[in-house]
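**Student:** Below is the sequence, then the predicted model.
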Amino acid sequence: MKDAVAQGTDELFTAIYEGEDDSVVRLLRAGVSAHAVDEEEETTLHLAAVQDLPGIVRLLLAAGADPNRGSGPDQGELPLCAAAVWGHTEAVRALLAAGARPDAREEFGGTALLWAAGNGHADTVDALLKQGADITLADARQECPLVLAARRGSPATVRVLLEHGTDETQRRAALDESRKWLDVDIAEELETGLLRTHGDGHESRTRRLAQQDGTGIVMVELLRDGEPFAGHERETGHRAIVALLEGELGQRAE
């Protein structure tokens, strides 16, 4: 039988997975550590951030969970980045309010702002910048958040970054990036990238979603036995981004 500590830890992770705030409170009050990790070395706080559970994030922080503690076997995954990559803005705000470092880098060099910008989460980008995230920090390929947002095709995210201040070099790089996508078949490009990563021979599925701002999202998934096992998506706002950046730079469309 499992000892009481291990059982309590298992119960806490189950409560987080199921989003049961009351159970989390009960277990923390019973002495289960907010610093607990599961068999894969994932921390409770990282899991709550991934699951978009800002209430539980706050409970764990109040119980002493470290907002800057890494998760995973190499402790290379940060809860702030986990929330940012999925656009979980309230969890991001809770972590920042508790002292999460906005520019902390994960194992492979990503920051919360780079993740949020690259995935088109404008509200999350805004929250991070308002709490001091550095808009100039680049990723391992020396690409800044504005370039990543331009590649994503997210006009809303580009607007937020421009409002917070970007220099001319960043704007020109982002303009060059967005122009590259004007005549690209996004679905075909995404499928090619997925097959390059996972190997040829997989069935694929493409979905297109409309957004309120008039742009769309193209989603491509690879299927195994009819079920998706890998996917990627991109927005279709590159033309709008070109117009935005040309306006900022005083250029005319080519």
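**Tutor:** Perfect, I can see it now.
**Student:** rest of the way, CA atoms for contacts and neighbours
**Tutor:** Noted.
**Student:** Only the buried residues of stretch 81-100, if you could.
**Tutor:** For stretch 81-100, a neighbour-count test (16 or more other C-alpha atoms under 10 Å) marks 81-96, 98, 100 as buried.
**Student:** can you give me the strands in the stretch 151-254 of the chain?
**Tutor:** Taking DSSP state E, counting those that start in this stretch as the test, the strands found in the stretch 151-254 of the chain are 203-210, 216-224, 227-235.
**Student:** From these, pick the one with the highest average neighbour count.
**Tutor:** Greatest average neighbour count among the strands of the stretch 151-254 of the chain goes to strand 216-224 (a mean of 19), per mean count of other C-alpha atoms under 10 Å.
**Student:** now Y17: how far from D10?
**Tutor:** Distance of Y17 to D10, computed by C-alpha to C-alpha, to the nearest Å: 11 Å.
**Student:** Let me fix that, I meant to ask about E163.
**Tutor:** As judged by C-alpha to C-alpha, E163 and D10 stand 45 Å apart.
**Student:** Second structure for comparison follows:
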Amino acid sequence: MTENRLVSAAGTGAAAKVRRLLDGGAAPDQPDDGGTTALYRAAVQGNADIVRMLLAAGAEPDRESEGESEGLPLCAAASWGHLGTVVALLEGGADPDRTEGPGRQAMSALHWAAAKDFPAVVAALLDRNADPDLRDGAGGTALTHAARYGSAAVVSMLLDHGADPAVADEQERLPIDLAREFADRDIEAVVHDRALEYATEGARITVRREESEGGGERVVAEQRDSSGRLRSESVLGTGHAEIVRLLEARPARA
């Protein structure tokens, strides 16, 4: 497989090398043999300065990377909570409402940020006029994702930006229904059981609580193999009851 030096340098954060390669005529959108672009690699790693370099050199902000399990640079940055990179891509012309993924898996950057509880990224996208009621491939919205996760901070922000709590997904579930599903449950037990579903023989599962970016609390269950290597992670917030209260107090749009 032929190495694409620009893609490699973008992924490792070697800004000076990226600059030299671009100045030397490297095509900013040329993917490597696996289909990965330099912009995607920089975005998923949160290398905002390199993202800006590539965009200034003519990289297309909405070009999907075609490597395995890859997609839009903006979605990649949003799903990892890389705020500076999200802002760089938006300023470079990335469409906040563009979705990645086929069929029912299609999601936008706002869906990803809401689903993974990154309030600052959600705010940046909404400030760039991301549609709070945009549906994903399964008919849900950012509000659906935030309610399921348990992020009261994101739900509150979406409501303040006009998100409609009466938009149901393809299974006719409203955001409040998803929040109620977890409001009275033991979240530690829920994430432990989710991690257990993917556990391999000899795996060890640990559960911890930690502060989330939005000031709330989240519960994390890690599955590690016998050598201590992380194999999977299941995460949920603990704000479901507060979300129910927020949604009960916010009438649906007329």
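**Tutor:** That came through, no problem. In this text, all values refer to a predicted model and were calculated from it rather than measured experimentally.
**Student:** before we move on, the earlier item: more crowded one of E163 and D10 of the first structure?
**Tutor:** Comparing E163 of the first structure with D10 by other C-alpha atoms under 10 Å, the one with more neighbours is D10, at 18 against 10.
**Student:** What count of nearby residues applies to the residue lying closest to the more buried one once chain neighbours are set aside?
**Tutor:** Nearest residue to D10 of the first structure, sequence neighbours excluded (C-alpha to C-alpha, 6 or more residues apart in numbering): D38, at 7.4 Å. Neighbours of D38 of the first structure under the rule other C-alpha under 10 Å: 15.
**Student:** check contacts around the counterpart of D38 of the first structure in the second structure.
**Tutor:** Residue pairing (TM-score structural alignment): D38 of the first structure is matched to D32 of the second structure. D32 of the second structure makes contact with 2-4, 7 under the criterion C-alpha atoms under 8 Å, 6 or more residues apart in numbering.
**Student:** which residue is nearest the middle of the first structure?
**Tutor:** Nearest residue to the geometric centre of the first structure (C-alpha atoms, centre = their mean): V85, 0.7 Å.
**Student:** From P73 of the first structure, how far out is it?
**Tutor:** 20 Å.
**Student:** tell me which element A6 of the first structure falls in.
**Tutor:** Following DSSP states H and E, one finds A6 of the first structure within helix 4-17.
**Student:** whoops, R52 of the second structure was the one
**Tutor:** Using DSSP H and E, R52 of the second structure falls in helix 48-56.
**Student:** Show where that helix falls in the first structure, residue numbers please.
**Tutor:** For helix 48-56 of the second structure, the aligned range in the first structure is residues 54-62, judged by TM-score structural alignment.
**Student:** how about R209 of the second structure, what's its partner in the first structure?
**Tutor:** In the first structure, the residue paired with R209 of the second structure according to TM-score structural alignment is R208.
**Student:** Give the equivalent position in the first structure for G137 of the second structure.
**Tutor:** Matched by TM-score structural alignment, G137 of the second structure corresponds to A140 in the first structure.
**Student:** what about the closest residue to its match other than its chain neighbours, distance to A100 of the first structure?
**Tutor:** Nearest non-adjacent residue to A140 of the first structure, counting by C-alpha to C-alpha, 6+ apart: G109, 6.0 Å away. Distance of G109 of the first structure to A100 of the first structure, given as C-alpha to C-alpha: 16 Å.
**Student:** can you pull the contacts of the residue nearest to T43 of the first structure when sequence neighbours are not counted?
**Tutor:** Once flanking residues are discounted, T43 of the first structure sits nearest to V37: 4.5 Å by C-alpha to C-alpha, 6+ apart. The contact partners of V37 of the first structure, by C-alpha under 8 Å, 6+ apart, come to 9, 43-44.
**Student:** quick one: E106 of the first structure is in a helix?
**Tutor:** No: remark: E106 of the first structure does not belong to a helix; assigned using DSSP: H, G, I helix; E, B strand; the rest coil, it is coil.
**Student:** one step back: JSON lines for the strands of the stretch 151-254 of the first structure, including distance to L182 of the first structure?
**Tutor:** Converted to JSON lines, the strands of the stretch 151-254 of the first structure look like this (distance: least, C-alpha to C-alpha, whole Å):
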{"stretch": "strand 203-210", "distance to L182 of the first structure": "17"}
{"stretch": "strand 216-224", "distance to L182 of the first structure": "14"}
{"stretch": "strand 227-235", "distance to L182 of the first structure": "12"}
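**Student:** hang on, the earlier thing: how far apart are the match of helix 48-56 of the second structure and its match in the second structure?
**Tutor:** Compared with the second structure after fitting, stretch 54-62 of the first structure has a mean deviation of 0.6 Å; criterion: mean C-alpha distance after the TM-score superposition for the first structure.
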